[in-house]
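Q: Sequence below, structure please.
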Amino acid sequence: MTTKSKTIVDTVRMLARYRMWADQLTFDAVQALPPGEATRERPTLFKTMIGTLNHNLVIDLIWQAHLEGRDHGFKARNVVLHAELSDLWAAQQVVNQWYIDWSDRQSKDTLDEIVNFTFIGGEKAAMSRADILQHVVNHATYHRGWVAEMFFQVPARNPATDLPVFLKGDRA
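A: As a prediction, this is how the structure comes out:
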C-alpha cells in the first residue's frame, strides 16, 4: 500500500476537516445519552461533558483571535458559553467551519508565519500558524478523550474518533 506524501498545507487542511468530523461524532454521541448525563457532575476539571466541550470551544475562539491578530477577551479557560448541548454544537460548528475555511486560504508561506500572542496568564509567546492549527486540533482530541472517559461512567460506548478511522474513510 502506498500513501501520498502530504505537504504542510495538505496536512493542515486535513486536520481541520478531521476536527469537524470527530466533533460531529462526539456531539452526536453525547446527544444520544440518557437525559441529564451531559450535565451530570463528575470528578473532572470541567465538571461535566458540557463543561469540557465548552472548554474546547473557548480555546478554539482564543486561538482564532490569535490567528486574526485581535484580542479574544477571555480571562479564563473554563467559561461555559453554552449550557445547552444544541447551542454549544451550533457554536462549535461555526468555529470548526472557520478553521476549515481558514486552512483552505493558507499557503506554505502563510503557515510558516509566526504569530505573537499572550497566554491568558500573561506570558508572551509565539508560534507558527501551522503549529497553532495543530495545537487546536490536538487540544480538542485530548479533551474529547476526557469526554470519552465520562462515557464509561454512564456507562455508554463512546465513538471512535481516532485519526486513522477518519483517514480510512469509515465515516458512517
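
Q: going forward, measure contacts between C-alpha atoms and count neighbours the same way
A: Noted.

Q: Can you tell me the centre-most residue of this structure?
A: A140 (3.5 Å; Cα atoms, centre = their mean).

Q: Enumerate every residue touching that one.
A: 19, 56 (Cα atoms under 8 Å, 6 or more residues apart in numbering).

Q: one more to put side by side:
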Amino acid sequence: MSTQTLLTSLFQYKAWADEGLLAGLADLARQGPPDEYRMALRVFNHACIVDRIFVANVQRMTHAYTATGAQEPPLLQALAESVKETDRWYVDYVARLNPQELEESIEFTFTDGAPGRMSREEMLAHVATHAGYHRGEVGRILTRLTGSSPPDTFTGYLHQAEPARRARSSA
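A: Below is the predicted model of the structure:
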C-alpha cells in the first residue's frame, strides 16, 4: 500500500467519522446541557480550525488564523458546512498528489509565531490524527451525557465502506 492510498483511506474515514460526530452533536443540541454542548462545539471547532490552517500550510499559502480556537464556537450548521467542505477538500487534494509532492518538506509558521517544517505527508498525517484525538474528546462528552457516541474507528469505516472485507476468502 502506498502512502497516498493510505492517506486517501484515512481522509475518507475522517469524513465519515466527522459526519457521525456532527449527527451526535445535533442530538446533543436537542437534549444536552447547553454548557456541555458549547464545550463539545468548541473542541470540534478547534479541530476544524487546525484542519483549515493545514489546508494553507500544505499548499505553501498563508492563512488568516491567529489562534487554533475561538471563545465562541460557530452555530452547528456553520461548523458542519465548514467541516464537510474541508473534508472534501482533503480527500480531493490527497488524490492529486504524487510521491515527490508527499515527501516535499515545507516551512510554515504556527499561529503562535513559531517556525515549523514538516513534509507534506507528515502534515497530512497530523491532520488525520489530530482530528481523531478531538473527535474522541467530543465522543467522551457525548457518551457521558447521552450514553453513546457515533462509531469512530478506522476498521469500522473500512468494513462499512467495503462490506466484502468481512467475507472470508475460500483458499
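
Q: What is the equivalent residue in the first structure for G24 of the second structure?
A: Applying TM-score structural alignment, one finds that G24 of the second structure aligns to A29 in the first structure.

Q: again, but for H130 of the second structure
A: Checking TM-score structural alignment: H130 of the second structure goes with H139.

Q: where along the second structure do the helices fall?
A: 3-31, 34-58, 76-96, 99-103, 120-146, 154-161 (DSSP state H).

Q: Give the other helices and strands that the second one contacts.
A: Judged by 3 or more Cα pairs under 8 Å, 6 or more residues apart in numbering; DSSP states H and E, the packing partners of helix 34-58 of the second structure are helix 3-31, helix 76-96, strand 105-109, helix 120-146.

Q: Pull out the buried positions in that helix.
A: Neighbour counts over helix 34-58 of the second structure (16 or more other Cα atoms under 10 Å) mark 36-55, 57-58 as buried.

Q: Equivalent analysis for the longest one, please.
A: Of the residues in helix 3-31 of the second structure, those with enough neighbours to count as buried (16+ other Cα under 10 Å) are 4, 7-22, 24-26, 28-29.

Q: got it, and the fourth one?
A: When burial is assessed from 16+ other Cα under 10 Å, helix 99-103 of the second structure yields the following buried residues: L102.

Q: cool, the last one as well?
A: Neighbour-count burial for helix 154-161 of the second structure, with 16+ other Cα under 10 Å as criterion, is recorded at 154, 157-158.

Q: could you measure the match of G24 of the second structure against N138 of the first structure, distance?
A: 20 Å (Cα to Cα, to the nearest Å).

Q: now do D162 of the first structure
A: Taking Cα to Cα, one finds D162 of the first structure at 11 Å from N138 of the first structure.

Q: which of the buried residues of helix 154-161 of the second structure lies closest to E122 of the second structure?
A: Closest approach to E122 of the second structure among the buried residues of helix 154-161 of the second structure (Cα to Cα): F154, at 18.7 Å.

Q: Can you find the partner of that closest one in the first structure?
A: In the first structure, F154 of the second structure lands on L163 (TM-score structural alignment).

Q: so its match sits right up against R17, yeah?
A: No: between L163 of the first structure and R17 there is no contact under Cα atoms under 8 Å: 10.7 Å.

Q: picking that back up, could you provide the helices and strands packed on helix 34-58 of the second structure in a markdown table, with additional columns for distance to G69 of the second structure?
A: Converted to a markdown table, these look like this (distance: least, Cα to Cα, whole Å):
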| stretch | distance to G69 of the second structure |
| --- | --- |
| helix 3-31 | 18 |
| helix 76-96 | 13 |
| strand 105-109 | 16 |
| helix 120-146 | 12 |
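
Q: quick one: which of the ones you listed is nearest T62 of the second structure?
A: Judged by Cα to Cα, the one of those that comes nearest to T62 of the second structure is strand 105-109, at 8.5 Å.

Q: how about that closest one, which residues of the first structure does it hit?
A: Under TM-score structural alignment, the match for strand 105-109 of the second structure is residues 114-118.

Q: Mean per-residue distance, the matching stretch versus the second structure.
A: Following the fit onto the second structure, the mean deviation recorded for stretch 114-118 of the first structure is 0.8 Å by mean Cα distance after the TM-score superposition for the first structure.

Q: Tell me which residues of that stretch come out buried.
A: 114-115, 117.

Q: for stretch 129-142 of the first structure, same thing?
A: Neighbour-count burial for stretch 129-142 of the first structure flags 129-133, 136-137, 140-141 (criterion: 16+ other Cα under 10 Å).
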